[in-house]
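[1] Model the following, please.
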Amino acid sequence: MTPRTDLTGYLTRYPHEAGLGDEDPATVLDRYHTPDFELVNDGVLLDRQRLLDHVRPARKRAAGLRVEVEQALVDGDHVAARYRLVAEMRKGGTVTSEIYMFGELAADGRLRRAVQATRAIPSE
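    Predicted coordinates:
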């Protein structure tokens, strides 16, 4: 499974595997992204190392994750999605983010680059 063959599956599986799984975060990242993957999230550039630096502490804070995909589109080497990430925190509370993502795929179907805009929304 790659983002090209199942974008909705990627959007729901990757956060679980990276944020809650027991597998090495680098292995999970490499499964779905190219080695030169870059994420621009709300104007901040995150390369592979910065993403890994973000995932490791997130594993300690999140108790559960849910992804609600509203729209997911693959068109050739481009993807677009609108979805919500709902994180249940270990110390209590819920953090909900609405995410708008646009990306470019490599020839093997993995993500090469993604640009995201996020906004916090009230948790239900």
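[2] C-alpha only now, for contacts and for neighbours.
    Will do.
[3] what's the following helix or strand after the longest strand seen in the chain?
    The single longest strand within the chain, with elements called by DSSP state E, is strand 62-75. Once strand 62-75 ends, the next helix or strand along the chain (criterion: DSSP states H and E) is strand 78-89.
[4] ok and that following strand relative to strand 62-75, angle-wise?
    Computed by axes from the mean of the first three to the mean of the last three C-alpha atoms, to 10 degrees, the angle separating strand 78-89 from strand 62-75 equals 170 degrees.
[5] list the helices and strands strand 78-89 packs on?
    Packed against strand 78-89 by the contact rule (3 or more C-alpha pairs under 8 Å, 6 or more residues apart in numbering; DSSP states H and E) you find strand 62-75, strand 94-105.
[6] one step back: would you indicate which residues of the longest strand of the chain are buried?
    Residues of strand 62-75 classed as buried by neighbour count (16 or more other C-alpha atoms under 10 Å): 62, 63, 65, 67, 69, 72, 74.
[7] structure for this one too, so we can compare:
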Amino acid sequence: MRPFHGTDPKKFIADFHESFHDELMNSDEDAGVIVDRYHTPDIVQIADGHRMNRDKLIAHTRPVGKNRPTGRMEVHEAMANGDGGLLLRGVRRRRPDAPGTYADPHRAGDMSASTYVVRGMACGHCAAFVTEELETIAGVTGVAVDVESGTVTVTSDEVLDVAVVRVAVEEAGYEFVPKT
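    As a prediction, this is how the structure comes out:
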């Protein structure tokens, strides 16, 4: 990747994210090593309002292969300051077929609502990946994800088999934490 100096900030950021994504997708190298090439402690990255430190970025890479084998970075605004820093507002687009809907889990009627603990979620994209997988379970009528608390509430027509919920969460690339 070429250095920032003299490059349009929007292009630099888009290229940076595309290069990072491509390395994660096409390399057998450990994700931590790749993250270390792109992330330094002085870079503040915020995804959907959540500060992404090194550990969160590494955890965030786990579901990338499944959930975002292709994608693009849309940079809406990018500005360079006099110290060589960048400020940007942009979005990484999900794969085209991912619905990313959030249903209300507290709808009225004869439904079951269960809350589960899920580790590894760091932002709204993580929530969307988990939601997408859980919505494929027969009978699920709603999914509400709280990234901050690491909980997922699933509303369904009837009580769900916990093993089926676990498989869906793990398929999304996250860790299902059994109730104790």
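[8] re the thing from before, with distance to residue 46 of the first structure as extra columns, can I get the helices and strands packed on strand 78-89 of the first structure in JSON lines?
    JSON lines is the format used below for these (distance: least, C-alpha to C-alpha, whole Å):
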{"stretch": "strand 62-75", "distance to residue 46 of the first structure": "20"}
{"stretch": "strand 94-105", "distance to residue 46 of the first structure": "14"}
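[9] Relative to residue 81 of the first structure, which of these is closest?
    With C-alpha to C-alpha as the measure, strand 62-75 is the member of these nearest residue 81 of the first structure (4.3 Å).
[10] now the closest one: how far from the chain's centre is it?
    From the chain centre to the centre of strand 62-75 of the first structure is a distance of 8 Å (C-alpha atoms, centre = their mean, to the nearest Å).
[11] next one: stretch 38-54 of the second structure
    On the basis of C-alpha atoms, centre = their mean, stretch 38-54 of the second structure sits 13 Å off its chain's mean C-alpha point.
[12] what's next to the longest helix along the second structure, contact-wise?
    When the second structure is scanned for its longest helix (criterion: DSSP state H), the result is helix 9-26. With C-alpha atoms under 8 Å, 6 or more residues apart in numbering as the test, helix 9-26 of the second structure has contacts from 1, 4, 31, 34-35, 38, 61, 64-65, 69, 72-80, 86, 88.
[13] ok, now stretch 124-136 of the second structure?
    Stretch 124-136 of the second structure is contacted from outside by 47-48, 60, 67, 98-102, 121, 140-147, 154, 165, 168-169, 171-172, 174, using C-alpha under 8 Å, 6+ apart.
[14] let's see it at 6 Å
    Residues outside stretch 124-136 of the second structure that contact it (C-alpha atoms under 6 Å, 6 or more residues apart in numbering): 48, 100, 143, 145, 168, 169, 172.
[15] Contacts only, for the second one.
    Counting by C-alpha under 6 Å, 6+ apart, residue 100 of the second structure touches residue 128.
[16] List the buried residues in the helix or strand residue 120 of the first structure falls within.
    In this structure, residue 120 of the first structure sits in strand 111-121 according to DSSP H and E. By neighbour count with 16+ other C-alpha under 10 Å, strand 111-121 of the first structure contains the buried residues 111, 112, 113, 114, 115, 116, 118.
[17] Output these in JSON lines; the columns should cover distance to residue 97 of the first structure.
    Formatted as JSON lines, these follow (distance: C-alpha to C-alpha, whole Å):
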{"residue": "111", "distance to residue 97 of the first structure": "21"}
{"residue": "112", "distance to residue 97 of the first structure": "23"}
{"residue": "113", "distance to residue 97 of the first structure": "20"}
{"residue": "114", "distance to residue 97 of the first structure": "17"}
{"residue": "115", "distance to residue 97 of the first structure": "15"}
{"residue": "116", "distance to residue 97 of the first structure": "11"}
{"residue": "118", "distance to residue 97 of the first structure": "6"}
